[in-house]
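**Student:** For reference, the sequence and a predicted model appear below.
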Amino acid sequence: MSLADQVLAVNDDLPIRTHLPVHSGKVRSVYWLTDADSQRLIKEKGYDVAPDAPLAIMVISDRISAFDCIWHGEGGLKGVPGKGAALNAISNHWFKLFKDSGLADSHILDIPHPFVWIVQKAKPVMIEAICRKYITGSMWRAYSKGEREFCGIALPDGLEKDKQLPELLITPSTKGILKGIPGVPEADDVNITRQNIEDNFAAFNFSSADDINRYETLLKEGFGVISEALAAVGQTFVDTKFEFGYVTDAAGNEKLIYMDEVGTPDSSRIWDTAEYDAGNIVENSKEGFRQFLLNHFPDPDILLNKDRMPERDALARDNALPVESLMDVSRTYIGIAEKITGQPIHLSDNPKQEIIDILKAEYGLID
């Protein structure tokens, strides 16, 4: 069994019964079930959703993306062993904790396999909701060049790199390209202010203006729940991205939920607290891999400059990274997942076949 065999790199070719094209993102692929299969599973499994709700199978992969590119390693290694299982395990843990803490539900209805979620279709809020407790990364880079206003929030002079901010900040950006919103550029991932959202709440897919407060509450309380739990295992929650959407439950009530993923090394910065207290930054997140890439290539501007995207794509396509660099990521992801969940992450010998067997035998979704 080679290392490459243990990695699920291609996740959009499973023989799951679907009538729509498979949607493949950077890390996950989504298979929309037929209406008949959705309705059958809702009935059989007793999911708390509208009887005609569209369901999907979401399959994670072990691919690693950074700087908007997918990277690969030497020896045919197309991803990071254990990464997918670690990400799903962490998200599952936090989504359950949110629900148990009375915050909100998520889009996940069922977890047939460590790589697989059964999800309900949600109406997404078109905002990447970013919460920051420390000044670091892109915010520090902008601050150090003299910027003092972020998403309509004024920051004082005298802040220090990697230190705690005066308060927990919400710095939202657009999810996808939104058109026709005054003052908001038509580009993906541009910073927006709370005023932008209030003035155009429907354009961001909020059902009501009151839900802006609700999303901010869920963001701050979710951040707090994760922060407290991480502190208990010697980790510092630095910043994170949340996404939200709307679903309708079996009784016909619309509700705002958490979706995508939460509190993972892909969507957050997590620092080792003891090291931080000693004056060192030890990343238990993808930031460590980003730093490796910036140091690995002679011209890091290619990775940071959006105008050089064709060169960046070529860099990712044409350069197989050292296996050890991807194994470093593997150790980081598996290590933090096991700390958070208290459970071991098992590497599967053949994840794809396992997924097919379970979805066929227990869910009747494979012809």
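**Tutor:** Cool, got the structure.
**Student:** C-alpha only now, for contacts and for neighbours.
**Tutor:** Fine.
**Student:** which helices and strands does whichever strand in the chain runs longest pack with?
**Tutor:** Counting by DSSP state E, the longest strand found in the chain is strand 235-248. Packing partners of strand 235-248 (3 or more Cα pairs under 8 Å, 6 or more residues apart in numbering; DSSP states H and E): strand 123-124, strand 127-134, helix 210-231, strand 254-259, strand 268-272.
**Student:** Between the ones you listed, which one is closest to S65.
**Tutor:** Among these, the nearest to S65 by Cα to Cα is strand 268-272 (14.0 Å).
**Student:** Tell me how far the closest one lies from the chain's centre.
**Tutor:** 14 Å (Cα atoms, centre = their mean, to the nearest Å).
**Student:** hmm, who's touching the next helix or strand after that strand?
**Tutor:** For strand 268-272, the following helix or strand on the C-terminal side (DSSP states H and E) is helix 273-277. Residues from elsewhere that reach helix 273-277 (Cα atoms under 8 Å, 6 or more residues apart in numbering): A231, G234, Q235, T236, I281, V282.
**Student:** give the contact list for the second one.
**Tutor:** When contacts are counted by Cα under 8 Å, 6+ apart, G234 is found next to D272, T273, A274.
**Student:** Of the residues you listed, grab the buried ones for ChimeraX.
**Tutor:** A single ChimeraX command selects the buried members of the contacts of G234 (16 or more other Cα atoms under 10 Å):
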select :272,273
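**Student:** so which of the helices and strands packed on strand 235-248 comes closest to M327?
**Tutor:** strand 268-272 (18.5 Å).
**Student:** Give me the angle between the closest one and strand 235-248.
**Tutor:** Relative orientation of strand 268-272 and strand 235-248, computed by axes from the mean of the first three to the mean of the last three Cα atoms, to 10 degrees: 150 degrees.
**Student:** Against which helices or strands is strand 268-272 packed?
**Tutor:** strand 235-248.
**Student:** Okay, buried residues for the strand it packs on please.
**Tutor:** 235-248.
**Student:** and what of stretch 277-285?
**Tutor:** I281, E283, N284, S285.
**Student:** Assess the claim that T193 and L169 are in contact.
**Tutor:** No: contact criterion Cα atoms under 8 Å: T193 and L169 do not qualify, at 11.7 Å.
**Student:** what residues are shared contacts of those two?
**Tutor:** If you check T193 and L169 against Cα under 8 Å, 6+ apart, no residue is contacted by both.
**Student:** returning to that earlier point: for the helices and strands packed on strand 235-248, give me a markdown table that also has distance to W94.
**Tutor:** Formatted as a markdown table, those follow (distance: least, Cα to Cα, whole Å):
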| stretch | distance to W94 |
| --- | --- |
| strand 123-124 | 20 |
| strand 127-134 | 16 |
| helix 210-231 | 7 |
| strand 254-259 | 10 |
| strand 268-272 | 13 |
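**Student:** Check it against this one:
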Amino acid sequence: MSPSAPPAALRLASPPKVLLPALSPSSTCSPRLSMSTPSRPRATPLTAAGGGGAAPSLLAADPGHRDSVILAARDAMTNCLGETHLDLVVPGLRLAAKGKVRDVYESGEHLVLVTTDRQSAFDRVLASIPFKGQVLNETSLWWFNRTSHITPNAVVSSPDRNVTIAKRCSVFPVEFVVRGFVTGSTDTSLWTVYNKGVRNYCGNAIPDGMVKNQKLPANILTPTTKADDHDVPITPDEIVKSGLMSKDDFDEAKSKALSLFEYGQKVALENGVILVDTKYEFGKTADGTVVLIDEVHTPDSSRYWIANSYEERFKSGLEPENVDKVT
């Protein structure tokens, strides 16, 4: 990927750095994005006042320990980046969109995507978690760089641990959800609809006799529309007939999504986890190139299971050990 230099108005408090092949160990010590307040220090472990080691349980009999933990937790919450107002402090920026997690600003041919610490689940914002946005942003940057052999992406640079500057493009109003297992608990999850007797979901034929958390014979794409309140499953034919995407654009994005997922599963398994399902978003640049946007294989957009316990727990009828954002 050959990053282009963004205009001066997008350089925030420090000059943009080119996306590196890998994040250095020292990268986790960089200051937080500065809004109207000074840079926030890194959160410290929740330990009892004057004590070391692990923090006691909130249910501990000693109320003094419990109060210390609660106070430490409250102090840590000051590290949360819950709101951004870059349009008020950076000339030339305009707030284009405020999502559940990301705030998007625009300036000329570039977008500034700020990943906040807001925690969303089931299509609503629940709370904020210190440094969550930094983890999501840096995770995506890592994957964007390592999947450039599969598809180009919109990333230009990252001037802050919570910020990505991207090329402006026309975003397809479709989320490309790829699944490798029959699982989930929401109304649109594959297990929920399968358990109700559905055997053709979003244009995919699902065989009879499958059980919850079982691996599919092959990975499948189950696209959804991008609605404000909730996502709606849709078939490829409906996407094309409704004019959401052309057939050529959809076929290209579908191929990229399935290849990204296959590669993501390989890398995840090499590191002891199973990439169960995830979602991708794509856009089209001014020159007609279909590019990967938004985020890649983050704990917010993906479901992960611990690999070495999956088979035994599945055979025993137990739920897999999860490391997704809901658990």
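**Tutor:** Cool, the structure landed. All figures in this text were calculated on a predicted structure; none of them were measured in a lab.
**Student:** Pipe the contacts of helix 273-277 of the first structure into a markdown table and attach distance to I108 of the first structure per row.
**Tutor:** Converted to a markdown table, those look like this (distance: Cα to Cα, whole Å):
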| residue | distance to I108 of the first structure |
| --- | --- |
| A231 | 26 |
| G234 | 28 |
| Q235 | 26 |
| T236 | 26 |
| I281 | 33 |
| V282 | 31 |
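**Student:** ok so, going back, let me know the closest of the buried residues of strand 235-248 of the first structure to A142 of the first structure.
**Tutor:** D239 (16.1 Å).
**Student:** out of the helices and strands packed on strand 235-248 of the first structure, which comes closest to C69 of the first structure?
**Tutor:** strand 268-272 (17.8 Å).
**Student:** Could you point out the residues of the second structure onto which that closest one aligns?
**Tutor:** Per the alignment by TM-score structural alignment, strand 268-272 of the first structure matches residues 302-306 in the second structure.
**Student:** can you list the residues that contact that stretch?
**Tutor:** Taking Cα under 8 Å, 6+ apart as the rule, stretch 302-306 of the second structure contacts 272-279, 320-325.
**Student:** and that stretch, how far from the first structure on average?
**Tutor:** Averaged over the aligned pairs, stretch 302-306 of the second structure sits 0.7 Å from the first structure after superposition, using mean Cα distance after the TM-score superposition for the first structure.
**Student:** Equivalent analysis for stretch 248-263 of the second structure, please.
**Tutor:** Stretch 248-263 of the second structure versus its aligned partner: 1.2 Å mean (mean Cα distance after the TM-score superposition for the first structure).
**Student:** so who does C131 of the first structure touch?
**Tutor:** Contact analysis of C131 of the first structure by Cα under 8 Å, 6+ apart lists L168, L169, I170, T171, P172, L219, K220, F223, D239, T240, K241.
**Student:** mind checking how far the equivalent of it over in the second structure is from K284 of the second structure?
**Tutor:** When the second structure is aligned by TM-score structural alignment, C131 of the first structure is paired with V178. To K284 of the second structure, V178 of the second structure is 20 Å away according to Cα to Cα, to the nearest Å.
**Student:** And the strands in the stretch 1-150 of the second structure?
**Tutor:** 94-98, 102-107, 110-115, 118-121, 124-128 (DSSP state E, counting those that start in this stretch).
**Student:** Run the angle between the first one and strand 102-107 for me.
**Tutor:** Meaning strand 94-98 of the second structure. Using the same axes, to 10 degrees: strand 94-98 of the second structure against strand 102-107 is 150 degrees.
**Student:** Let me see the ranges of the helices in the stretch 1-150 of the second structure.
**Tutor:** 63-76, 86-89, 132-146 (DSSP state H, counting those that start in this stretch).
**Student:** what range in the first structure matches the longest one?
**Tutor:** With the alignment judged by TM-score structural alignment, the segment of the first structure matched to helix 132-146 of the second structure spans residues 83-97.
**Student:** Check the offset of the matching stretch from the chain's centre.
**Tutor:** That offset, for stretch 83-97 of the first structure, works out to 10 Å (Cα atoms, centre = their mean).
**Student:** before we move on, what about stretch 137-151 of the second structure?
**Tutor:** Worked out by Cα atoms, centre = their mean, stretch 137-151 of the second structure lies 12 Å from the chain centre.
**Student:** And stretch 213-226 of the second structure, by the same measure?
**Tutor:** 17 Å.
**Student:** What lies in contact with it?
**Tutor:** 173-183, 191, 201-204, 231-236, 254, 258, 314, 319-320.
**Student:** one more time with 7 Å, if that's ok
**Tutor:** Stretch 213-226 of the second structure is touched from outside by 173-183, 202, 204, 231-235, with contacts defined as Cα atoms under 7 Å, 6 or more residues apart in numbering.
**Student:** Now restrict these to buried residues only.
**Tutor:** Buried among those by 16+ other Cα under 10 Å: 173-183, 202, 233-235.
**Student:** Which of these sits closest to S68 of the second structure?
**Tutor:** For those, the nearest to S68 of the second structure is T183 (39.6 Å; Cα to Cα).
**Student:** shouldn't that closest one be in contact with N195?
**Tutor:** No: contact between T183 of the second structure and N195 fails when scored by Cα atoms under 7 Å: they sit 10.0 Å apart.
**Student:** V326 of the second structure: what secondary structure?
**Tutor:** Assigned with DSSP: H, G, I helix; E, B strand; the rest coil, V326 of the second structure falls in the coil class.
**Student:** next one: F204 of the first structure
**Tutor:** Assigned by three-state DSSP, the conformation of F204 of the first structure is coil.
**Student:** Most tightly packed of the helices of the stretch 1-150 of the second structure?
**Tutor:** helix 132-146 (a mean of 21; mean count of other Cα atoms under 10 Å).
**Student:** which other helices and strands contact that one?
**Tutor:** Helices and strands touching helix 132-146 of the second structure, as assessed by 3 or more Cα pairs under 7 Å, 6 or more residues apart in numbering; DSSP states H and E, are absent.
**Student:** average gap between that helix and the first structure?
**Tutor:** Per aligned residue, helix 132-146 of the second structure averages 0.9 Å (mean Cα distance after the TM-score superposition for the first structure).
**Student:** Compute the inter-axis angle for that helix and strand 102-107.
**Tutor:** Going by the same axes, to 10 degrees, helix 132-146 of the second structure makes 70 degrees with strand 102-107.
**Student:** Identify the residues contacting helix 132-146 of the second structure?
**Tutor:** So helix 132-146 of the second structure is contacted by 21-22, 115-117, 153, 161-163, 295-298 (Cα under 7 Å, 6+ apart).
**Student:** Let me have those residues in CSV, adding neighbour count and distance to N137 of the second structure as columns.
**Tutor:** Listed next are these as CSV, based on neighbours: other Cα atoms under 10 Å; distance: Cα to Cα, whole Å:
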residue, neighbour count, distance to N137 of the second structure
P21, 12, 15
A22, 13, 13
T115, 28, 6
T116, 28, 9
D117, 24, 10
N153, 23, 14
R161, 23, 7
N162, 24, 6
V163, 25, 7
E295, 20, 8
V296, 26, 9
H297, 25, 11
T298, 20, 8
